[in-house]
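Q: Build me a model from this:
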Amino acid sequence: MEQLPYQALYAAAFAFLAARPWDTLSEDDVFAVQNPEDGELQFARITGREGDQCELTIFSGVRGLDALWSLSNTPDKTFVSDICCDVSGLCFAAVPKGMLDSVDRDIVAALTLPETFDGNYPVFRSLRPGYYPAHLKPGEIGLLTQVLNQATVIVREIQGGTLSLAVTPGQEDDYVARLSSKNEQGVIAWRTERVTMVLDELLPRPTPTWNGELQAAITAKPVGPQELRLELLLAPPDLSQADEDGAAPVTYVFLVSDHRSRKPLCAQIAVPGASLPEFRQGLPVVLLELLERLPKRPRRVHVELLSLQDSMAELLATLGIALAQHAMPAECEQEQAVLLKQLAEVDMPLPATLWF
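A: As a prediction, this is how the structure comes out:
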């Protein structure tokens, strides 16, 4: 494995950590770094704090910016996997040695670590729609190096008092960006500017449509005491389906259960590697089919993820069903693991809808 690109990447990561970005940036600060190769903006935000709590998440383009804001608005910020699998991106984190996998350890063993090394090792991952995080491809090493270097510049400029990420009234859609340009010799020059990104204009939301007769039949039902819970789960990775880069496809599972008893009512299972946005678009139809089977309309539906709220809110409002958004109880994780194991043993063509 060629170590020179990794040496530059690790050097950029250690320089970023040495700047103590957690003292300067909040988890709501978003900035951009332009890819010198294709000109696309890479939007980034920091999470966590000093040591092994520091992470930098980078998403590409307009949809990446939208994903970062979704991360900020998700009630349980530790559960971001549905968003991380939605758009292309990169991730950097500082972790203890015990969290390194064999590939990470092989790379680190061949590198020169700084004298001030505190025992927290940088790890880097590629985020691809429909796949679990994987190790970087060769072309991503250089891009992440550039992003980390320019992120350090932004942090240092803020610390020096020459730059601010503070939102100015009337300019809420402006973002600080490090923009790049190349001369004829391929030398990259960087400058700091502000770019305007109005998401409502750049990402128009599709107008949902549903079966009008089915909707009317459900609305005509009396409201009962039952409350439902909607969850978007990720099945355990099947490494036998990994691609040539070692990335395993994600299998999404949409689960509807009784909120009080936690008894599952139905599950929609996607094809491994399926597009998450397309999968989410079909979920209101699954919910409608379930509501048709129930004798009464549920009085309330509980969701955790902002993405599920976005896809279900209008439908539930039309049906006269209240929506509650909050983090799910921790004890649900064990139940989810048992259910996912059961679903993995189901032998049927995917996608599939299961009724319990």
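Q: Only C-alpha atoms from now on, for both contacts and neighbour counts.
A: OK.
Q: now the helices for the stretch 151-300 of the chain?
A: If DSSP state H, counting those that start in this stretch is used as the criterion, the helices of the stretch 151-300 of the chain fall at 199-202, 212-219, 276-281, 283-293.
Q: mind checking which of those is nearest residue 136?
A: With CA to CA as the criterion, residue 136 lies closest to helix 276-281 of the helices of the stretch 151-300 of the chain, at 21.5 Å.
Q: Could you list the buried residues of that closest one?
A: 276-277, 279-280 (16 or more other CA atoms under 10 Å).
Q: neighbours around residue 294, how many?
A: Neighbour count of residue 294, defined by other CA atoms under 10 Å: 13.
Q: wait, residue 232 sits on residue 256?
A: No: applying CA atoms under 8 Å as the test, residue 232 and residue 256 come out as separate, 9.1 Å apart.
Q: More neighbours: those two, which one.
A: residue 256 (25 against 20).
Q: any idea which element the closest residue to residue 114 other than its chain neighbours lies in?
A: Spatial nearest neighbour of residue 114, excluding adjacent residues (CA to CA, 6 or more residues apart in numbering): residue 14 at 7.8 Å. Element membership of residue 14, judged by DSSP states H and E, is helix 4-18.
Q: one more to put side by side:
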Amino acid sequence: MPRKRTASVSVSPQRCFVKELVGETPPSFQAMASLYRLASDLYGLRPWRVLDEGNLIVVRDSVSGELCYCSVMGALGEVLSMHAYIGADGLRQFRKMEAEEIADPGEFFATTHCVYVELVPRSELQRQDRELLVALGHPQGKGLASPIFRTMRPGFLPWFVTEDEARTLAECIRGVTVICAAVASQESMKFWERADTYPMTTRVEGPEPRYHIEMFQSILPPEPPVAPARVAEETLLTVRGQDYAVRGVMELDLTYSGAAIGKKGERNSCAAIAMAVDAESGMVLAPEVADSSIAAGDTVAKVFLKAIQASRTLPREVRVRSPKLKDCLTPLMKSLGVSVRVVAKLPASDDARSHLLGFFRGEFDRR
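A: Next comes the predicted model:
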């Protein structure tokens, strides 16, 4: 990152992103200035030249105590960034992405918890980023890349960091910088030889900032049990009180579009599209767009009940593609006498989903 600076604006804000983080603690200008300096130091090391995405670096959050798993991107030259995935869930999501179990951007946004810094072209900066960088004295020449600092929370699109998130991100950048410097200075260092074992940095108390490096074996605990889908009791009573015909197979599915839900200038959730589709006819019985921060099982259960009320028919069997979704729905289906099964493919749902996602991308009926 270039060191040459333009003149800073005369007045720096005490807090940044105040309007964008209503109800939360916005970061101080001092915190963002520190992040900027740390990002400059990190990118000066060209970390993508010595680290692959899978070379995780562990940093323990000094306040929450949670472990952050840091990954540097940039070896392919497409994206230059450092993501810190937070806690056991963050590591689990990273491993799923590494195994290509999460390939859809919408699902990535809906399920990931991390803080990150990314170097982007000026054309990709939001107004708030430009204002902050001017206040920090960042060069504004053509072709220069600029750092942005963001957080991703499960169910929400990337947004500006709060005070606590800025502190966590700063600690992670320091940790990554320490490991990058160690690897660059000692080519024989091999931190990632053992499976699930990563270097972890710990700051040593003293007048000068020093860090201790140790190897940390990370063993993921089992995923917590899935909570059953929540359904309003009055809705269940209404359904049970009807003499519905029982026939056919229904496919239930949930996908994430990445479309934003919320007002401009505030943290937006990404859209989740739930569908109930008749397996034989391909008819979409009850599509619904929901806030992806709502539990998937709750959203799909709501769509299922709307579908049987609209069609006045109970399916003999419900098919889903996810064991987790099956576990969520099993108590509900059992109470209605409907079997639920996990299958590899949902042909009717896949066809309906491609049309709905095309609609969200503005491509509906453009063939």
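Q: Show me what the helix holding residue 14 of the first structure packs onto, helices and strands only.
A: If you count contacts as 3 or more CA pairs under 8 Å, 6 or more residues apart in numbering; DSSP states H and E, helix 4-18 of the first structure packs onto strand 120-127, helix 138-159.
Q: mind listing what residue 220 of the second structure touches?
A: 88, 91-92 (CA atoms under 8 Å, 6 or more residues apart in numbering).
Q: rerun that using 10 Å as the cut-off
A: By CA atoms under 10 Å, 6 or more residues apart in numbering, residue 220 of the second structure lies in contact with 87-89, 91-92, 196.
Q: likewise residue 258 of the second structure?
A: Contacts of residue 258 of the second structure by CA under 10 Å, 6+ apart are 104-110, 155-157, 269-272, 292, 357, 360-361.
Q: before we move on, back to that, what does the residue nearest to residue 114 of the first structure correspond to in the second structure?
A: Mapped onto the second structure by TM-score structural alignment, residue 14 of the first structure lines up with residue 40.
Q: cool, residue 43 of the first structure as well?
A: By TM-score structural alignment, residue 43 of the first structure lines up with residue 69.
Q: for residue 58 of the first structure, same thing?
A: Superposed on the second structure with TM-score structural alignment, residue 58 of the first structure falls opposite residue 84.
Q: Centroid-nearest residue for the first structure?
A: residue 84 (2.2 Å; CA atoms, centre = their mean).
Q: Surely that one touches residue 132?
A: Yes: look at residue 84 of the first structure against residue 132 with CA atoms under 10 Å: they come within range, at 8.8 Å.
Q: where do the strands sit along the stretch 151-300 of the first structure?
A: Taking DSSP state E, counting those that start in this stretch to define them, one finds strands in the stretch 151-300 of the first structure at 174-182, 188-196, 227-234, 252-258, 264-269, 300-303.
Q: mind giving me CSV with those strands and columns for distance to residue 32 of the first structure?
A: Formatted as CSV, these follow (distance: least, CA to CA, whole Å):
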stretch, distance to residue 32 of the first structure
strand 174-182, 4
strand 188-196, 9
strand 227-234, 29
strand 252-258, 30
strand 264-269, 35
strand 300-303, 31
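Q: Nearest to residue 73 of the first structure, out of those strands?
A: strand 300-303 (13.5 Å).
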